[in-house]
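K.L.:
model this:
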Amino acid sequence: MRLFEEAFAGAPDYIHRAILKAYVRGASHKPLSDDSLEPYIEPWVGTIGQAAFYRQIAQMDQRYTDEVQDSYGELRCPCLVLWGINDQWIPVEKGRELARLIPGCELIEIPDCGHLMQEDAPEAITSAALRFFIGVDGDATDRHGSRSSSRGR
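P.N.:
The predicted structure is shown next:
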């Protein structure tokens, strides 16, 4: 697609929709119904959406990530990375590498999960977010590391 952006951008709507559905389905580890796919493909249809979809594909370039990668070590805020073990778009090893580059970063690898974690494992996101932002003991940690109880609010 990257090499033939203009050809894909001019494809008939029914072909474009078939491409979109196949593309997005490849991001999920679990099967997605057409109804589940709709919110993901809707922004990329129509004259403007279709052209934008192929333009963003054509603009994908690893060098943009590489340009900022050396700055990851400067991050000084709590960081949690969730990564689907079955991600077919970006392999879990990239998640491991990212977590190693960020000081104090926690990585949680989610089993039976692809790139679309919100579809494959929404409960894993909720659980990790609650643990990260609230803590298992029910206390919240502010960005300075101070604890404040969420009880009684």
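K.L.:
okay, CA-based contacts and neighbour counts for the rest of this
P.N.:
Noted.
K.L.:
would you confirm that K21 contacts I41?
P.N.:
Yes. K21 is within contact range of I41, at 7.2 Å (criterion: Cα atoms under 8 Å).
K.L.:
and for comparison, fold this next one:
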Amino acid sequence: MKRIKIKKPEFNLNPETRNMLISFIITGLLTFALTYAEIWQLIIIPGIIGGLFNKTMRRGIYCGVLGVSLVWIFYLICLIAVKNFYTNLDQFAGLIFGGLGYGSVILLLIILFGILFGALGGAIGSGIMILIMPRFEKSSDIAFKPKETAGNSNQ
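P.N.:
Purely as a prediction, here's the structure:
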């Protein structure tokens, strides 16, 4: 009887894309934890932590924006569906704008703040890595370089 070999799926991701995916997942999970713990004021922290995994500012900003905004959109959809949150938004917008029917403006502002906080956190985190990474590379080159002696040269 012939044995069947099962091939494992291969994901050929370059390290930058893999780091971006990992940082997106970490940012989303931390945002989820902080949002459902109702500590939304610290929402910049998941963006910073997600940005630390990326070497370029652009990827750090993308991870921060996607991680924070997607979780916040999901959270707002749950609030609207379960707690009838939109009527509260509509009443609050009525107090500000002087009429009813402007709840969607407040909803868009909430999503915009999530996008901005995520982008700012991702930019700060990736900026920290851009500043710190050359120092780590320089110190690792010095620490792991084999020492050459003057009398022992292999030709």
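K.L.:
tell me how they score on TM after superposing.
P.N.:
Here the superposed chains carry a TM-score of 0.21, computed using TM-score structural alignment, normalised by the length of the first structure; 48 aligned residues with a Cα RMSD of 4.4 Å.
K.L.:
can you give me the neighbour number for L70 of the second structure?
P.N.:
Using other Cα atoms under 10 Å, L70 of the second structure is surrounded by 17 other residues.
K.L.:
now do the contacts for the closest residue to it other than its chain neighbours.
P.N.:
Distance criterion Cα to Cα, 6 or more residues apart in numbering; nearest residue to L70 of the second structure, sequence neighbours excluded, is G28 at 7.8 Å. Contact partners of G28 of the second structure, counting by Cα atoms under 8 Å, 6 or more residues apart in numbering, are P46, L66, G67, V68, L70, V71.
K.L.:
please identify the helix or strand for G28 of the second structure.
P.N.:
Element membership for G28 of the second structure (DSSP states H and E) is helix 15-36.
K.L.:
just to revisit the earlier point, out of the contacts of G28 of the second structure, which are inside strands?
P.N.:
Using DSSP state E, no member of the contacts of G28 of the second structure falls in strands.
K.L.:
got CSV for those residues, with distance to T87 of the second structure too?
P.N.:
Output for those, formatted as CSV (distance: Cα to Cα, whole Å):
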residue, distance to T87 of the second structure
P46, 30
L66, 27
G67, 27
V68, 24
L70, 22
V71, 21
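K.L.:
next, the buried residues of the helix holding G28 of the second structure.
P.N.:
Using 16 or more other Cα atoms under 10 Å as the test for burial, helix 15-36 of the second structure gives 19-35.
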